[in-house]
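**Q** only the shape, not the letters, is given here:
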């Protein structure tokens, strides 16, 4: 955010963007923080997202979708980005299973920008936030703003 007074407005706009994405809406994603190239996006546990019915562990693809969305939000919140973005590359390291029944939260930081690519790193935790569920690094496009 370029101005602290824009905070709630920018988060509201970003949340509207997320709820417009059918998969993000289906996963119940919510923007918790946004600004200056940093985003925190969370989602609740849901039984229909379980990948292993015996353990109740959420599917890794759900974690991937959360991290991808959070990274994109971090890019879009960077002060020098005035356009849309798309994922070029996202590498995820899964460190442990998320605990069944717990909310997942991803925090992403856009740490370097070139003219056409943004570089992002992220960590996902459950409510036991001392031990990450997964970490990611990624590259995202930065499209030239359209004029006219």
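**A** Sure, I can see it. Remember, it's a predicted structure, so these values are computed and weren't measured experimentally. Numbering: from 1, shown residues only.
**Q** going forward, measure contacts and count neighbours with C-alpha atoms only.
**A** Noted.
**Q** in space, what's closest to residue 121 - neighbours in sequence excluded?
**A** residue 137 (4.3 Å; CA to CA, 6 or more residues apart in numbering).
**Q** is it true that the one you found touches residue 92?
**A** Yes: Residue 137 lies in contact with residue 92 (CA atoms under 8 Å); the separation is 6.8 Å.
**Q** can you tell me the SS state at the residue nearest the centre of the chain?
**A** Centroid-nearest residue in the chain, with CA atoms, centre = their mean: residue 70, separated by 1.0 Å. Look at residue 70: counting by DSSP: H, G, I helix; E, B strand; the rest coil, its state is helix.
**Q** OK, contacts around the residue nearest to it when sequence neighbours are not counted?
**A** Nearest non-adjacent residue to residue 70, counting by CA to CA, 6+ apart: residue 41, 5.6 Å away. Contacts for residue 41 (CA atoms under 8 Å, 6 or more residues apart in numbering) come out as 29-33, 66, 69-70, 105-107.
**Q** swap the cut-off to 7 Å and go again
**A** The contact partners of residue 41, by CA atoms under 7 Å, 6 or more residues apart in numbering, come to 29-32, 70, 105-107.
**Q** use this one as the comparison:
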């Protein structure tokens, strides 16, 4: 009797990749953390920190770190949707802030890659502070897929 065929292993696992990306650089400094993912979406958490406030009297996260959260979640969602890790670049990232986050609340960023073409990836998503039905911000983004590593001679 033959054993049932197992599905092919995924090439890109956001849960495994996120610690690599969030242990260095800007994402590492922000303290971004993996939260969850699906076939074409990824959710990350931006923990509340006093040094990330927009105004010290308000005690809510500034808009800049939320933008960075959504950019990183978008990239991970694209790699998950492609099931491959390769170079991409943010071409356009629009953020519509609906309201400030709650006082001393972490913000979660969920991005979904809803369309892939030969050269581009399209993403939508939202940032929330615990209730996805009451978002802090919405995003729309377009990323360029980079087919060739510009640091290597052509043909490599």
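**A** Ah, there it is. Small disclaimer: the values here were computed from a predicted structure and weren't measured.
**Q** give me the TM-score for this pair.
**A** The TM-score (TM-score structural alignment, normalised by the length of structure 1) is 0.86; 145 aligned residues with a CA RMSD of 2.3 Å.
**Q** re earlier: could you redo the contacts of residue 41 of structure 1 as a markdown table and give each row secondary structure and distance to residue 7 of structure 1?
**A** Output for the contacts of residue 41 of structure 1, formatted as a markdown table (DSSP: H, G, I helix; E, B strand; the rest coil; distance: CA to CA, whole Å):
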| residue | secondary structure | distance to residue 7 of structure 1 |
| --- | --- | --- |
| 29 | coil | 19 |
| 30 | strand | 15 |
| 31 | strand | 12 |
| 32 | strand | 11 |
| 70 | helix | 17 |
| 105 | strand | 20 |
| 106 | strand | 19 |
| 107 | strand | 17 |
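**Q** what remains of these once you look at structure 2?
**A** Checking the contacts of residue 41 of structure 1 against structure 2 (both residues aligned by TM-score structural alignment, their matches' CA atoms under 7 Å), the contacts still present are 29-32, 70, 105-107.
**Q** let me know the closest of those to residue 12 of structure 1.
**A** residue 31 (8.6 Å; CA to CA).
**Q** didn't that closest one look like it was pressed against residue 16?
**A** No: counting by CA atoms under 7 Å, residue 31 of structure 1 does not reach residue 16; the two are 9.7 Å apart.
**Q** identify the contacts common to these two.
**A** By CA under 7 Å, 6+ apart, no residue touches both residue 31 of structure 1 and residue 16.
**Q** of the two, who's got more company?
**A** residue 31 (22 against 13; other CA atoms under 10 Å).
**Q** with adjacent residues omitted, what lies nearest to that one?
**A** Closest to residue 31 of structure 1 by CA to CA, 6+ apart is residue 41, at 4.5 Å.
**Q** about what we covered before: in what helix or strand does the residue nearest to residue 70 of structure 1 lie?
**A** strand 38-43 (DSSP states H and E).
**Q** filter the kept ones among the contacts of residue 41 of structure 1 to the buried ones?
**A** With burial judged by 16 or more other CA atoms under 10 Å, the buried subset of these is 29-31, 70, 105-107.
**Q** name the nearest of those residues relative to residue 48 of structure 1.
**A** Of all those, residue 48 of structure 1 sits closest to residue 29, with 14.7 Å by CA to CA.
**Q** that closest one reaches residue 45, doesn't it?
**A** No: if you go by CA under 7 Å, residue 29 of structure 1 and residue 45 don't touch, sitting 10.5 Å apart.
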